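Visitor: sequence unknown, structure follows:
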């Protein structure tokens, strides 16, 4: 987790050892220098944006995020018929964009140790999103991705005839055990690793600066049951740039 690697220089690491933060208080004074809570309460998530209807799901960091037992915790649940996720964002120092912006990189190595409860209807889509905001033209990379009751996979999105297409690389693992998920983004390729084993390489790698968002949401393959609830935990995260 800590330190440079052959070909990679570490630029960000977080293990949430600074102390606990109560539900709704993240990032708070302990973590605000290195984190943002991401989208504000009530922001529609991907499923709500696609449906174009009144949101049944969305981002609610004040209802979801805390730090407990040395990990960033998502309390995934529903209130008043709305399933709630959150998308915290690390502030990764860099100079990849012009002018420089926090959390923007052109190529990098991203690694997380995480686990979750098997809550059908909630999913991780921890992703690299283009700084340009032009999608699908400038691509997207998701890893770890998957419904919390299904297998973990990685996906590299790209534009085909102006529409979204993607390459999907599956694992045979579930989130209910601790896993280390790593993506290595280099010119012309992105490789996905789970617990040190390669899931494969996609040549559909982005060519423009991207920023990392730990997007955790619901309702993309069916919404969770009203009483469904549980936790997703991030033990640590580490980021490197090409040395």
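Guide: Right, received. Where do you want to start? All values reported here derive from a predicted model rather than from experimental measurement.

Visitor: use CA for all of it now, contacts and neighbours both
Guide: Will do.

Visitor: ok, now how distant is residue 83 from residue 226?
Guide: As judged by Cα to Cα, to the nearest Å, residue 83 and residue 226 stand 8 Å apart.

Visitor: the more surrounded of those two?
Guide: Legend: neighbour count by other Cα atoms under 10 Å for residue 83 and residue 226, higher for residue 83 (28 against 13).

Visitor: That one reaches residue 63, doesn't it?
Guide: No. Counting by Cα atoms under 8 Å, residue 63 is not a contact partner of residue 83; they are 10.6 Å apart.

Visitor: okay, and the common contacts of residue 83 and residue 226?
Guide: residue 77 (Cα atoms under 8 Å, 6 or more residues apart in numbering).

Visitor: Which residues does stretch 222-240 contact?
Guide: 1-2, 4, 8-16, 70-78, 81, 83, 92, 108-122, 218.

Visitor: ok, 7 Å please
Guide: 1, 8-15, 70-78, 81, 108-117, 119-122 (Cα atoms under 7 Å, 6 or more residues apart in numbering).

Visitor: ok, now stretch 35-47?
Guide: 26-27, 55, 57-62, 87-91, 217, 219-220.

Visitor: can you pull the buried residues of it?
Guide: Residues of stretch 35-47 classed as buried under the neighbour-count rule (16 or more other Cα atoms under 10 Å) are 35-39, 41, 43-47.

Visitor: Determine how far that stretch lies from the middle of the whole chain.
Guide: How far stretch 35-47 lies from its chain's middle: 12 Å, per Cα atoms, centre = their mean, to the nearest Å.

Visitor: Ok, stretch 173-192 next?
Guide: On Cα atoms, centre = their mean, the centre of stretch 173-192 falls 11 Å from that of its chain.

Visitor: Quick test: name the residue nearest the centre of this structure.
Guide: residue 126 (1.8 Å; Cα atoms, centre = their mean).

Visitor: Determine the longest helix present in this protein.
Guide: Scanning the chain for the helix with the most residues, using DSSP state H, yields helix 46-51.

Visitor: I'd like the next helix or strand past that helix.
Guide: Heading C-terminal from helix 46-51, the first helix or strand you meet, by DSSP states H and E, is strand 57-59.

Visitor: and the next helix or strand after that following strand, what other elements does it pack with?
Guide: Using DSSP H and E, the helix or strand that follows strand 57-59 in sequence is helix 61-64. Under the contact definition 3 or more Cα pairs under 7 Å, 6 or more residues apart in numbering; DSSP states H and E, helix 61-64 sits against strand 71-79.

Visitor: Structure two is appended below for comparative analysis:
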């Protein structure tokens, strides 16, 4: 076994390890700052006045609420928060579990902008829209913006049948590509290798933003006020980055966390025990090969989970990785 592990877990073997998160367990974490005002419509002819008071934490989830109320001459209020100046990231998996509000004129966003926006301005800084949604549709937008002799953009959409339920929206961003996912299903990819198409902005650090706009160029200027107040709910925001396996043991596993049987014979059911996991404390579970490549994933919402994908594994070493509010944990799995 030792020789096998040593040969597989080489310096090239990498896996995603969590480097930052806000679980919103006991309030809004220290790495966010709030925008205030309307800022001329934020470049999109938006109607809302942003203020920190519209972002709260209830039962371990962030709630950004758009309201019909008059402040400083604007008819609607909402919140926009960002990690600018406090946390930024170059490459990684950036994900959030969110419930989206439905209503004509509502425009929630989970996105990133280049940290050098203060010196090169937009769109030269680059922008990655991980998740945008408008109105009451099932359509999710994933888009990149940059400067290529003027504003350039590329993106695609996907359909989510129940956007007002919990879903995980994410990107995987490397020096060569950005991929967009909804519940782990890839729906868009852009090639950024070697700055192709003037995409060099995406080789720089970016900060994270969350907001709920009211009205604007994308959703239109008609607001269904019967849907107000409307709330964007966020269970967590997590950032993971590729790390050599040998240097990334992960956080200590919580009491009772177990993977059995291990070693496991081919075809046997494989059970993961997650004692602290339930519908209000979900965990993301991923099955990786020895090089850290994802083979399968799911969101667990109960104390036991059968890894059905493991039934088809060939002999070798694998990793079962799960992430919950306590951090990220990795268990090695040997298949004879």
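Guide: That came through, no problem. Everything numeric in this text was worked out from a predicted model, so none of it was measured.

Visitor: Next, the TM-score between them, please.
Guide: TM-score of the superposed chains, computed with TM-score structural alignment, normalised by the length of structure 1, equals 0.77; 211 aligned residues with a Cα RMSD of 2.4 Å.

Visitor: quick revisit: now intersect the buried residues of stretch 35-47 of structure 1 with the strands, please.
Guide: Assignment to strands by DSSP state E places the following of those there: 35-36, 43-44.

Visitor: any chance of these in TSV, plus distance to residue 161 of structure 1?
Guide: Shown next, in TSV, are those (distance: Cα to Cα, whole Å):
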residue	distance to residue 161 of structure 1
35	37
36	35
43	30
44	27
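
Visitor: in structure 1, what residue sits furthest out from the centroid?
Guide: Max radial position in structure 1 (Cα atoms, centre = their mean) goes to residue 161, at 27.0 Å.

Visitor: quick one: secondary structure of the equivalent of it over in structure 2?
Guide: Using TM-score structural alignment, the equivalent of residue 161 of structure 1 in structure 2 is residue 149. Judged by DSSP: H, G, I helix; E, B strand; the rest coil, the three-state class of residue 149 of structure 2 is coil.

Visitor: so how far is residue 189 of structure 2 from residue 149 of structure 2?
Guide: Residue 149 of structure 2 is 22 Å from residue 189 of structure 2, by Cα to Cα.

Visitor: Then residue 70 of structure 2?
Guide: Distance from residue 70 of structure 2 to residue 189 of structure 2, by Cα to Cα: 41 Å.

Visitor: Looking at the two, which one has more neighbours?
Guide: Counted by other Cα under 10 Å, residue 70 of structure 2 and residue 189 do not tie: residue 189 has more neighbours, with 20 against 12.

Visitor: which one in structure 1 is aligned with the more buried one?
Guide: With TM-score structural alignment as the criterion, residue 189 of structure 2 matches residue 201.

Visitor: ok, now which ones touch that match?
Guide: Residue 201 of structure 1 makes contact with 189-192, according to Cα under 7 Å, 6+ apart.

Visitor: From those, pick the one nearest residue 152 of structure 1.
Guide: Nearest to residue 152 of structure 1 out of those is residue 192 (Cα to Cα; 11.0 Å).

Visitor: If you drop the residues flanking it in sequence, what lies closest to that closest one?
Guide: Once flanking residues are discounted, residue 192 of structure 1 sits nearest to residue 183: 4.6 Å by Cα to Cα, 6 or more residues apart in numbering.

Visitor: residue in structure 2 matching the one you found?
Guide: Structural alignment (TM-score structural alignment) places residue 183 of structure 1 against residue 171 in structure 2.

Visitor: tell me which element its match falls in.
Guide: strand 167-173.

Visitor: how big's the offset between that strand and structure 1?
Guide: Superposed on structure 1, strand 167-173 of structure 2 shows a mean distance of 0.7 Å to its aligned residues (mean Cα distance after the TM-score superposition for structure 1).

Visitor: And whichever residue in structure 2 pairs up with residue 83 of structure 1, how far from residue 95 of structure 2?
Guide: For residue 83 of structure 1, the aligned residue in structure 2 is residue 76 (criterion: TM-score structural alignment). Residue 76 of structure 2 sits 28 Å away from residue 95 of structure 2, going by Cα to Cα.

Visitor: Likewise for residue 69 of structure 2?
Guide: Residue 69 of structure 2 sits 31 Å away from residue 95 of structure 2, going by Cα to Cα.

Visitor: So between these two, which is more surrounded?
Guide: Ranked by neighbour count (other Cα under 10 Å), residue 69 of structure 2 and residue 95 place residue 95 first, with 24 against 15.

Visitor: What residue in structure 1 is paired with that one?
Guide: By TM-score structural alignment, residue 95 of structure 2 lines up with residue 111.

Visitor: For its match, which residues are in contact?
Guide: 180-183, 237-239.

Visitor: just residue 195 of structure 1 next, same as before
Guide: 179-181.

Visitor: Residue 120 of structure 1 versus that one, what's the distance?
Guide: 23 Å.

Visitor: which residue packs closest to residue 144 of structure 2, ignoring adjacent ones?
Guide: Residue 144 of structure 2's closest residue in space is residue 128 (Cα to Cα, 6+ apart), at 4.6 Å.

Visitor: Map that neighbour across to structure 1 for me.
Guide: Mapped onto structure 1 by TM-score structural alignment, residue 128 of structure 2 lines up with residue 141.

Visitor: Quick check, its match in contact with residue 158.
Guide: No. Between residue 141 of structure 1 and residue 158 there is no contact under Cα atoms under 7 Å: 8.9 Å.

Visitor: higher neighbour count, those two?
Guide: Set residue 141 of structure 1 next to residue 158 and count neighbours by other Cα under 10 Å: residue 141 wins out with 27 against 22.

Visitor: The helix or strand the more buried one falls within packs against which elements?
Guide: In the assignment (DSSP H and E), residue 141 of structure 1 maps to strand 140-147. Counting contacts by 3+ Cα pairs under 7 Å, 6+ apart, strand 140-147 of structure 1 is packed against strand 122-130, strand 151-160.
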